[in-house]
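Chemist: pasting the sequence and the predicted coordinates here, then a few questions.
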Amino acid sequence: MVTPKKSPKVTKAATKTDAQTDVPEVAETPRDSFLSKSIGVLLILANVAVRVYCGLYMIISDCDETYNYWEPLNRIARGFGKQTWEYSPAYAIRSYAYLIPYYLITNPLRDFDLLTGETLLPSAMFYYIRVVGLAGFTAYAEIKLYWAVRRNFSNYTANWFLLFSTFAPGMAHASVALLPLSWAMTWITLGTALAIEVLGDVNDLSVVGPSIKAISCFLTAGLFGWPFALAIGIPFGLFTLRARYQTPPLTRIVFAGWAIFPAMVIFLICVDSYFYSRDALFVPFNIVLYNVFSGEGEGPEIFGVEPFLYYLLNLALNFNVVLVLGYLGAVVIPYTSSKVEHYRSAFGASVPILVWSFIFFRQPHKEERFLYPIYTLICLSAAIFTARVWKFLRESVFLRMVSRVLVLLSVALYITLSGSRILSLVYNYSAPLTTAAVFLEIENENATTGIQNVCIGREWYHFPTSFFLPDNYRLRFVKSGFDGLLPGDFEENVSIKQAASIYPAGINAKNIFSEDKVVPFDTCDFYIDNSSPVPAGEPDVFGNAAWKAIACEKIADPSSTEFNLKRILHIPTILDKYIPGSNEQMDYCVFQRVNGV
């Protein structure tokens, strides 16, 4: 069990103010208090268990995660990997400062190799980063916010928050994604946990420490993650300026902020200028330029645009009923709360959610991951709103009895729906992860010395990461129906600094196909494909005597676009016959060339 850090000054001051100006959301008897605390312990254990499960089994849902983050990280750790145009020094819109921490946390694995003489599989590094660096850090942040909500709202609200956050399907994949937006989400969660400690009437020096830490978290989310995430910290910054105006705390907070912000900027400039060999390179500035001020035929819109409903449908899949509760809470709760609770709910969750939604719902190019930074805030807003509703229901004896039944039914339904969605993602889309393990098995059984080419065509966007490839295996692309720009390769046998500073050929920011990113099919030793009909001009290895399948798993057939409950949710076999429709699947296979054929 994780215990909160003691902060006597802040907690005492906040408690005193709450006693004078606010009342608990739900008045708890000693029995209720014991029960809610016990439930809290179970939820913390469940949170850790779910995060570990997701770290081990959750899919990689975005090819951007593979090629823009796992592949460069593999180059840093193992000396080879794919390189996207974003990592060309000509554009430099990806920061090495984001990747370095994940490389550093794998030091225990390298120490294990040195101390024991045993060599761990490279996939162990992948899962270690996922479980410890991604899922573990997210769980830590969620639990920190849980304790903050418990201190500043109620046990009841805190339990609802951790329930919603733990089992939300969106959190299941956001918590283990190696993406700057997931980094931003986690640091925003920590920042919010610190911010709600001081979102109130207290205006003495006890608020300085938590305020500075909260601001530092929001800055870390934006500068080291995604610069637009800084917008989520603005409401807290404005509250601090207004509530602490002309007071000693504000002076200290401002001075600290003006020290921390330049320090972070200078650190980022030093790291990326070193790797890219460019003077005074500030990658967050390049990211803003690309996303906001790109020229004709460039910018995020060239990768597709989506209608307004795209985000609503994604949020519905990722949060089900919590989506409705979260946005209702964001709009309603700040205007129906007492003063202190108004500050905490409005500046802690409501305003950041509405600001972020206003910005990104209006953008033509939409990606599911763009909403990651507000995922935990949606859960927090939903928890505050839900606690308020149950408080109303508990005001009469009859409704109190009904509410207990409703709570149990609601919790059971939410966990069932959310768990079913998480399992659906794992069962329907995890074939690329599970089949990739075969490369290390093959090499362990029959070691090779020369370079082995693992080729992929139309399934290029499903490849998980080169962490599943032995040291002498390389991912290659062959021609397929995809006519956009594919990643190239980082230069090998040179330092990472030299590799990062080379201007690669055939790179452009307009997603224009480059011939030098593909290889002839006859150079392939392995080939990854699915069993759907093969378009003309692409390799067909199913039933080809020159190739043998060495690993196959089922994966959802993307050609089936009609609404299908069996794909949205994981339906147990015993219930399958009662649910209409069928979950169309295909084989996702790894083939090996047969020698002598």
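Modeler: Happy to help now that I have it. Residues are numbered from 1 along each chain as shown.
Chemist: could you use CA atoms for every contact and neighbour count after this?
Modeler: Noted.
Chemist: mind listing the strands for this structure?
Modeler: Using DSSP state E, the strands of the chain run over residues 82-83, 452-456, 473-477, 488-489, 526-530, 547-556, 585-593.
Chemist: tabulate those strands (a markdown table), appending distance to Val519 and mean neighbour count.
Modeler: Output for those, formatted as a markdown table (distance: least, CA to CA, whole Å; neighbours: other CA atoms under 10 Å):
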| stretch | distance to Val519 | mean neighbour count |
| --- | --- | --- |
| strand 82-83 | 14 | 24 |
| strand 452-456 | 8 | 22 |
| strand 473-477 | 6 | 22 |
| strand 488-489 | 11 | 21 |
| strand 526-530 | 12 | 24 |
| strand 547-556 | 18 | 19 |
| strand 585-593 | 16 | 21 |
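Chemist: okay if I get these as a markdown table plus distance to Lys144?
Modeler: As requested, those are arranged in a markdown table below (distance: least, CA to CA, whole Å):
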| stretch | distance to Lys144 |
| --- | --- |
| strand 82-83 | 36 |
| strand 452-456 | 43 |
| strand 473-477 | 40 |
| strand 488-489 | 40 |
| strand 526-530 | 42 |
| strand 547-556 | 37 |
| strand 585-593 | 40 |
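Chemist: how about the ones you listed, which one is nearest Tyr427?
Modeler: With CA to CA as the measure, strand 547-556 is the member of these nearest Tyr427 (7.8 Å).
Chemist: what's that closest one packed up against?
Modeler: Strand 547-556 sits against helix 397-429, helix 431-436, strand 585-593, with contacts defined as 3 or more CA pairs under 8 Å, 6 or more residues apart in numbering; DSSP states H and E.
Chemist: A further structure is provided below for comparison with the first:
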Amino acid sequence: MRWFLRMLRFGAAFILLSLGHYFAARFLPVADCDETFNFVEPMHQLLYGSGLQTWENCPRYALRSWLFAWIYASPALLVIGAPRLRNVDVYFFNRIFYGRLACLSELFLVYSVWEAVSGRAAAVTLLLLLFNYPVPHAAVSALPTSFVMINYFMALGCWLRSGRRNVRHTSTPARQSQLQQTETNYFSVFGAVFFVVFACAVVWPFAGFAVLPVALDLLMRHPKASILSLLVSLALILPLAVGFDALYYCRLTWSAWNLVRYNLKGGAELYGVEPWYYFVKNLLVNAPALFLAGALAPFVLFLSPALDMGQRNNRKHKEGRGVHADTSTVLQKHAAQSSFPSFCSLTSAKALVVSVSTALSSSTAASSSLSRSRMLLWVSPFFVWFTFWLTVAHKEERFMAPVYPFLVLAAALSLTCVFFSPRSALNTRTGTKTTPKRHAQVCVTPSRKTWLLPAAGCILLLLSGLLSFSRGLAVYHFYAGPQRLMYDNYDVLQHAAEYKRVANANAGNATTLHDLYTVCVGREWYRFPSSFFLDPQRARVAFLKTDAFAGALPLPFTRHGGHATCNCGASGVNDLNEEIAEQYVSDAAVECDVILDSHSADDLRELKDYPPDVFAYPLGTTQQRLLDVARTSMWCRVLYYPFGISERCAVWRRVELLSKHRPTAVAAS
């Protein structure tokens, strides 16, 4: 029966997490154009033989892992041959699939917190995962930082389990003491090491800096198991990573090492620098309650009594079967056994005093200090990582995703200590711990005000959830316009592409790259969702020269070539973020069939990157809106406000597809 209840709890938690991750996968737009061009486009190349190639995927530089591309593309192989399944549906299937995978890793952390800390801390951890927008949004993204985050959820869970204590009772009935000894859980040690190596060796080696406390702790406590786990993990992962890179770059190389060498030269600063407080501001915007609770965790843990550790490992111990029964458990049992707690007998009072004294004497200051230091060690990777990025000039929002697991744990421990600790649930009427006098009738009953702290904690979590929901709605409402437009008009674009193909075939023209139906993007190039939103056999994306941007843009892979990934798109491809002529169409009126662009309703004199008299026909039946960030105040765009407030305070741009052919001609095909 117990296993059934456990599975029931697991299923309920998984469903709740899955709902949040599903909405993130299905509705939230791509958070970073790096995801689209550096990682999603190579996936499209692997699956459909076409896509865009950035300089980072050029064999000359080889900064991105093809093993990572296959890891994220491989779930699509399960459905790619299904009838009536469009490639845009395959894209969303992949996002939903990895959202489900992230749910499992998050649940593993929740249950590990349950094993290592307490059920209360595990419940708070689950609520924080449910009520904070950045975690599900990162979980469904095809980014190295997201891959690291999923692996670190698993690694942190294994780390928490690696120090479990087993209670062994002595076989002699006369002896009432218990001996505790730490057993090395080799599977947990191997899991912690493996998932760290998997994340760092495949996609993002810098993430290893965050888990230095994990490495030092495991080396000190389990040196042989840690070193053996490291060697086995490297032997399993490194050949695969190097092998895939060698296969697709057509030379012996390792992308993770190339990435380290490039960043040591300071090349990342070419793509923007941010002030030192960037991540403070970013986390306060995206997850204010989570960040504040996590940031205060060291102070809370240092000033608060140590949490009751190992609740599930020492279940017999906590149920009072040993002399080390938890004080709160004794008080609860005593209150439950008394029908009228306001009239306590002298005998029961004496029994209570003896029980409390025994419990307190068993909890020495050393053990409390050890528990507190252990929890501080568990949350230290977040502060190591956060401090590191204060000193780095180039910052991006996604760089904080690898330590979300540690931030969630820090916030959970902090909130549990303040609001949901057992020591705050049973106090005397004065709220202070008193020592009962000899021969005095003491009645220890729950205070009428003991519900205030848990209630305040629940209200705080609820407000955190509302803020997170509002932030997610703001991201969807303000920035998902281009993605929604491309998705809604997928069939329209497909029919237009087929119309052009038939026209070229009837004219007897040989099929070339320029004969494909070409969707051109200009100022909104970084919001283009990906080639998954176009028919892979009939359409392509190209870029317009625009005054709004002057830097490197991706070039198309060789279409359907056996060695398409072994070549750079052009000889001028560089790592200096310098534009080259080949990345643009030479004549928009000739090469482009439709333009994806945004227009300001307030500035009719805004210059366009294409001849507006040629592209004068809106394609499709829907138009979408996009927030004009430059003209909208920060307080308006950070959150979504109900009752039409966001609609009135936001300044909008109209996003549409403009064709050079009349829609009636396309419809006639």
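Modeler: Alright, I've got the coordinates. This is a predicted model, so every value here is computed, not measured.
Chemist: do you know which of the helices and strands packed on strand 547-556 of structure 1 lies nearest Asn155 of structure 1?
Modeler: Closest to Asn155 of structure 1 of those is helix 397-429 (CA to CA; 15.0 Å).
Chemist: what angle separates the closest one from strand 547-556?
Modeler: Relative orientation of helix 397-429 of structure 1 versus strand 547-556 (axes from the mean of the first three to the mean of the last three CA atoms, to 10 degrees): 160 degrees.
Chemist: okay, buried residues for helix 397-429 of structure 1 please.
Modeler: Within helix 397-429 of structure 1, the residues scored as buried using 16 or more other CA atoms under 10 Å are 400, 403, 414-415, 417-429.
Chemist: in JSON lines, list the helices and strands packed on strand 547-556 of structure 1 along with distance to Ala231 of structure 1.
Modeler: Below are those laid out as JSON lines (distance: least, CA to CA, whole Å):
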{"stretch": "helix 397-429", "distance to Ala231 of structure 1": "29"}
{"stretch": "helix 431-436", "distance to Ala231 of structure 1": "35"}
{"stretch": "strand 585-593", "distance to Ala231 of structure 1": "41"}
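Chemist: ok, now which ones touch the residue nearest the centre of structure 2?
Modeler: Nearest to the mean C-alpha position of structure 2, counting by CA atoms, centre = their mean, stands Ala138 at 3.0 Å. Residues near Ala138 of structure 2 by CA atoms under 8 Å, 6 or more residues apart in numbering: 146, 398, 401.
Chemist: change it to 10 Å
Modeler: By CA atoms under 10 Å, 6 or more residues apart in numbering, the residues touching Ala138 of structure 2 are 21, 24-25, 30-31, 99, 102, 145-147, 149-150, 398, 400-402, 404.
Chemist: alignment lookup: it to structure 1.
Modeler: Counting by TM-score structural alignment, Ala138 of structure 2 corresponds to Ala174 in structure 1.
Chemist: do you know how far that match is from Arg51 of structure 1?
Modeler: Distance check for Ala174 of structure 1 against Arg51 of structure 1: by CA to CA, to the nearest Å, it reads 10 Å.
Chemist: what sits up against stretch 404-424 of structure 1?
Modeler: 50, 54, 57-59, 160, 163-164, 166-173, 317-322, 390, 393-394, 399-400, 403, 426-427, 429-430, 556, 566-572.
Chemist: let's see it at 8 Å
Modeler: Among residues not part of stretch 404-424 of structure 1, those counted as contacts by CA under 8 Å, 6+ apart are 167-169, 172, 317, 319-321, 567-571.
Chemist: can you pull the contacts of Tyr91 of structure 2?
Modeler: Per CA under 8 Å, 6+ apart, neighbours of Tyr91 of structure 2: 76, 532.
Chemist: counterpart of it in structure 1?
Modeler: That one, Tyr91 of structure 2, aligns with Phe126 by TM-score structural alignment.
Chemist: ok, back up a step: ChimeraX command for the buried members of the contacts of Ala138 of structure 2?
Modeler: In ChimeraX, this line selects whichever of those come out buried by 16+ other CA under 10 Å:
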select :21,24,25,30,31,99,102,145,146,147,149,150,398,400,401,402,404
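Chemist: the aligned partner of Leu626 of structure 2 in structure 1 and Gly581 of structure 1, how far apart?
Modeler: Using TM-score structural alignment, the partner of Leu626 of structure 2 in structure 1 is Ile555. When distance is defined by CA to CA, Ile555 of structure 1 is 17 Å away from Gly581 of structure 1.
Chemist: over to Cys552 of structure 1?
Modeler: Plainly put, Cys552 of structure 1 is 24 Å away from Gly581 of structure 1 if you go by CA to CA.
Chemist: thinking again about what came up before, now that we have the contacts of stretch 404-424 of structure 1, which of them are buried?
Modeler: 167-169, 172, 317, 319-321, 567-571.
Chemist: and which of those residues is nearest to Glu441 of structure 1?
Modeler: Distances from Glu441 of structure 1 to those, taken by CA to CA, are shortest for Ala172, at 28.4 Å.
Chemist: got the contact list for the closest residue to the closest one other than its chain neighbours?
Modeler: Closest residue in space to Ala172 of structure 1, ignoring its immediate chain neighbours: Cys54 at 6.0 Å, by CA to CA, 6 or more residues apart in numbering. The neighbours of Cys54 of structure 1, taking CA under 8 Å, 6+ apart as the test, are 131, 135, 172-173, 175-176.
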